[in-house]
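**Q** No sequence on hand, only this structure:
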């Protein structure tokens, strides 16, 4: 027997009831469950749809869909960071390399002055303001996107939410940098290292908050062919 459209819709509801909120994963699980149900019916033709569905669900074990969800989240996070890395590498090729070098030397020269600690604190404040502003903006954009569609996609969720969460976590650790003694910036190796870190951090923030969200439509269409339907 082949499942009917109402039965397929029932499977979507079933996945949502078991805490799978992402449409892409729901579709994968529905396809898997549908195949299992049809296979079960071949051997046990008298089973009802609900009985066959529950029997197929038992194959997922004690934790149900949670293990599948965790695997998908790891895969999508890996894909997201691959996008980050790809974009970051672009800033070390021309013409973006010019901007990268200018940013590095501006930070390096600033940290080589007697105002090094004040400059670092100022940079931290600017980054914090930028992160908070962009987090609010991305949250609003995500709400607007959700208003246009009732489907939730895992990669879309990561693009519009993870940037803010990851940035805030890292920013919470940055104040430790300002416990340096006043003369620590007399060491050129320290100045050089902090300049590299600050440059990379600024690029990472800009990529995660600005570039990737602006490319969200393209990335989602590449990942989910059905996204544009």
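**A** Looks like it arrived, so ask away. Treat the numbers as computed from the prediction; the structure is a model and nothing was measured. Numbers count the residues shown, from 1 in each chain.

**Q** make it CA atoms for all contacts and neighbour counts henceforth
**A** Fine.

**Q** Now do the helices in the protein.
**A** Assigned by DSSP state H, the chain shows helices spanning 5-17, 23-43, 49-58, 66-90, 96-111, 116-148, 154-171, 188-206, 212-214, 216-223.

**Q** Next, format the ones you listed as TSV and append distance to residue 178.
**A** Putting the helices of the chain into TSV (distance: least, CA to CA, whole Å) gives the following:
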stretch	distance to residue 178
helix 5-17	47
helix 23-43	44
helix 49-58	54
helix 66-90	26
helix 96-111	13
helix 116-148	7
helix 154-171	12
helix 188-206	11
helix 212-214	30
helix 216-223	35
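
**Q** for comparison:
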């Protein structure tokens, strides 16, 4: 037998009741479950859809659909991490790397000509301050773009590297105090080590700022394709 549209809709709801609320995860599970349910109902026409669903669910083992859903999400994470590293290699070997040098020159010029509340700030210090401003606009952009796709694992898990991004950003922000002054500490001391950790973290985040819009757009495009298929 072939499942009707109403039966497929019911199956989606049953999958959702199991705790799988992401739309593309539901369809990934549905692809594996629907055929099995059709077989079960062919073998025993007296089975209701709910009974066939529970029987199919039990055949996936003690964890039910969890392994299937986790495997799907992990494949998304791996795919987008791969795209991030590919974008990084492309950026570092293209003319766009000049943008980093222009930023560095700008922050050096600011360190020579401006103060912050009467305090001299090093070029990396201005880099962190500029980064904080840029990140605010970036997250506004991210949430504006993502509000239509928050129900899709492809968008959410495709950008899972944001966790690491936020951690490195916090290191940059909290380390700003080690970059206040006329010179960057160069001695082998706690302040000197923290200053260079902050500079490294700040550099990583600035590079990511050039890459993330493209990666986000790829996540949007892929999710949009899935959305068009599922809504059809």
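**A** Received, thanks. None of the values given here were measured: they were computed from a predicted structure.

**Q** Please name whichever of the helices of structure 1 is nearest to residue 229 of structure 1.
**A** helix 216-223 (9.6 Å; CA to CA).

**Q** ok, back up a step: adding mean neighbour count as columns, could you present the helices of structure 1 in CSV?
**A** Output for the helices of structure 1, formatted as CSV (neighbours: other CA atoms under 10 Å):
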stretch, mean neighbour count
helix 5-17, 15
helix 23-43, 17
helix 49-58, 16
helix 66-90, 14
helix 96-111, 16
helix 116-148, 15
helix 154-171, 18
helix 188-206, 17
helix 212-214, 18
helix 216-223, 14
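
**Q** To residue 179 of structure 1, which of these lies closest?
**A** Nearest to residue 179 of structure 1, of the helices of structure 1 and by CA to CA, is helix 116-148 at 9.5 Å.

**Q** Give me the helices and strands touching the closest one, please.
**A** helix 96-111, helix 154-171 (3 or more CA pairs under 8 Å, 6 or more residues apart in numbering; DSSP states H and E).

**Q** Could you tell me how far the residue nearest the centre of structure 1 is located from residue 53 of structure 1?
**A** Nearest to the geometric centre of structure 1 sits residue 158, at 2.7 Å (CA atoms, centre = their mean). Plainly put, residue 158 of structure 1 is 31 Å away from residue 53 of structure 1 if you go by CA to CA, to the nearest Å.

**Q** And the helices and strands packed on helix 116-148 of structure 1: which comes nearest residue 210 of structure 1?
**A** Comparing these by CA to CA, helix 154-171 comes nearest, at 9.7 Å.

**Q** what's in contact with that closest one?
**A** Helix 154-171 of structure 1 has contacts (CA atoms under 8 Å, 6 or more residues apart in numbering) with 22-24, 73, 76-77, 80, 128, 131-132, 134-135, 138-139, 142, 205, 208-209, 212-213, 216, 220.

**Q** Tell me what angle it forms with helix 66-90.
**A** 70 degrees (axes from the mean of the first three to the mean of the last three CA atoms, to 10 degrees).

**Q** Centre of the chain to helix 154-171 of structure 1, how far?
**A** 5 Å (CA atoms, centre = their mean, to the nearest Å).

**Q** Then stretch 72-79 of structure 1?
**A** 8 Å.

**Q** And it against structure 2, how far off on average?
**A** Taken over the aligned residues, the distance from stretch 72-79 of structure 1 to structure 2 averages 1.4 Å (mean CA distance after the TM-score superposition for structure 1).

**Q** Now do the same for residue 126 of structure 1: its match in structure 2.
**A** Aligning on TM-score structural alignment places residue 126 of structure 1 opposite residue 130 in structure 2.

**Q** mind checking the end-to-end distance for stretch 19-28 of structure 1?
**A** By CA to CA, one end of stretch 19-28 of structure 1 lies 14 Å from the other end.

**Q** got a list of contacts for it?
**A** Contact with stretch 19-28 of structure 1 is made by 12, 15-16, 65, 69, 72, 151-154, 224, as judged by CA under 8 Å, 6+ apart.
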